[in-house]
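# structure here, sequence nowhere to be found:
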């Protein structure tokens, strides 16, 4: 079984022409499995989804790894886990002639440290609403390396949601663009001190069970291409005390407003990415 998955995960070309249409990671397709006896094929026939990767086996045949739009475990497929990531040959997919602009909304923070769990709560709030096609809302908590790997999955834009002290009244929301020039040190917030695409210069290693947005973005940029559009939605905390398992009143009250803000940013980023063909990605 291990040899099978090794062969199936051999990276193929960036794109393959299917029925005269270029298909690549992010391309939308309709599934047309050849099998008729397999129950799973019957269930998936006619479903639409997104190509996560183009793979090539040792015999040179192309296989398209597809996640299905209405799969509640779609994020597991994007993490390359079996059961939510389906492989099909070129004659089993119907290209829809479009590439979905893909946005990752990452809720980050430690739910055991009071208001530090703000990003996680916003992610939960967003996940309870109907899903916007092409938008993945994920609660990363303090799993910094998981977020690093997620940023390598061909997203066009990412929104990080976190608590960050900036000297404002508790519950104040701020949107940061970490790709802009840094502010002077005495005025800079944690999300603005370093641009993720900046040279590494011997930066500090990332703690695998910690979550510093700047370090996460920097490491992701060192490993490969990262989304061109990056925003950090920050909330001013009132407390971040250990063993305080709930948000303070002003920060809790800011959760719905933050969710609305994130949704507005998502629409803006999709529109901007669509104007550029959803293909530009920055390199570190």
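Structure received. The shown structure was predicted, so the numbers you read here are calculated from the model rather than taken from an experiment.
# drop to CA atoms for contacts and neighbour counts, all remaining ones
Fine.
# how about the helices of the stretch 1-150 of the chain, start to end?
When assigned using DSSP state H, counting those that start in this stretch, the helices of the stretch 1-150 of the chain occupy the ranges 2-8, 39-44, 74-78, 118-127, 144-150.
# try this one side by side with the last:
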């Protein structure tokens, strides 16, 4: 029997009430060295772990305000990102709930960070969005490397970052198990990217020197 619009809304609401809606969001740009940390964390989590149906993993890239519908729809938001914690480069830190906004506004790393502050603010203005926030972030070592990959110090924090996210979910009563079969997306795989990208000698990663020095 088909549900009326009101009946459908009631059913959806009941489904949502049955489990906390969790969004694990990776933010950043894979092409700007350590800026890609958050996306790489989410990729690794998706490849290695199976999560309950109420947990969504999302590569948010640099979509900015385009992330509003996803943030509106979750009860708990976990963000993986390169964040300026004003700590030693390569440091991994975690912030929760009321601590999160101060870190997202502590220093501008790139355009996406300002946009994501706006995402949270707009969701709150509309009375929607997560009641719980958690940021697991790394202090970047290098950003000015277009086409570069994660620096060794930041790459070493991928496993600890995943462990922190899994522990945070566990504290909420959400368990993830090992995935039997990993999803494959070779185009975005970090090993493939690092193997096939041009070297720094073949392709300038900081800009065209003819423009940087003002020559024609």
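Received it, and whenever you're ready, just let me know what you need. Every value quoted in this text rests on a predicted model; they were computed, and no experiment measured them.
# could you say which of the helices of the stretch 1-150 of the first structure is packed most deeply?
Neighbour counts (mean count of other CA atoms under 10 Å) averaged over each of the helices of the stretch 1-150 of the first structure peak at helix 118-127, with a mean of 24.
# and the equivalent of residue 256 of the first structure over in the second structure, which of the three is it?
In the second structure, residue 256 of the first structure lines up with residue 159, judged by TM-score structural alignment. Following DSSP: H, G, I helix; E, B strand; the rest coil, the label given to residue 159 of the second structure is helix.
# for the helices of the stretch 1-150 of the first structure, which one sits closest to residue 167 of the first structure?
helix 118-127 (16.8 Å; CA to CA).
# corresponding residues in the second structure for that closest one?
Under TM-score structural alignment, the match for helix 118-127 of the first structure is residues 37-46.
# the matching stretch vs the first structure, average offset?
When the first structure is superposed, stretch 37-46 of the second structure averages 0.5 Å from its matched positions, counting by mean CA distance after the TM-score superposition for the first structure.
# any idea how far that stretch is from the chain center?
Offset of stretch 37-46 of the second structure from its chain centre (CA atoms, centre = their mean, to the nearest Å): 7 Å.
# then stretch 163-179 of the first structure?
Here the centre of stretch 163-179 of the first structure is set off from its chain's centre by 21 Å, with CA atoms, centre = their mean.
# likewise stretch 119-134 of the second structure?
16 Å.
# give me the contacts around it.
Applying CA atoms under 8 Å, 6 or more residues apart in numbering, the external contacts of stretch 119-134 of the second structure come out as 64-65, 67-68, 71-79, 94-98, 100.
# any idea how far residue 133 of the second structure is from the alignment partner in the second structure of residue 109 of the first structure?
Alignment note (TM-score structural alignment): residue 109 of the first structure maps to residue 28 of the second structure. Using CA to CA, to the nearest Å, residue 28 of the second structure is found at 18 Å from residue 133 of the second structure.
# likewise for residue 36 of the second structure?
Residue 36 of the second structure is 21 Å from residue 133 of the second structure, by CA to CA.
# quick one, which of the two is more surrounded?
residue 36 (25 against 19; other CA atoms under 10 Å).
# residues touching that one, list them.
By CA under 8 Å, 6+ apart, the neighbours of residue 36 of the second structure are 27, 28, 29, 30, 81, 82, 149, 150.
# from memory the last one sits against residue 37, does it?
Yes - when contacts are counted by CA atoms under 8 Å, residue 150 of the second structure is listed as touching residue 37 (6.9 Å).
# what do these two both touch?
By CA under 8 Å, 6+ apart, no residue touches both residue 150 of the second structure and residue 37.
# just the buried ones from the contacts of stretch 119-134 of the second structure?
64-65, 67-68, 71-79, 94-95, 100 (16 or more other CA atoms under 10 Å).
# of those residues, which belong to helices?
Taking DSSP state H as the definition of helices, these contribute 68, 71, 72, 100.
# re the thing from before, to residue 260 of the first structure, which of the helices of the stretch 1-150 of the first structure lies closest?
That would be helix 118-127 among those, by CA to CA, at 8.8 Å.
# and residue 94 of the second structure, how far from residue 163 of the second structure?
Here the criterion is CA to CA. By it, residue 94 of the second structure lies 12 Å from residue 163 of the second structure.
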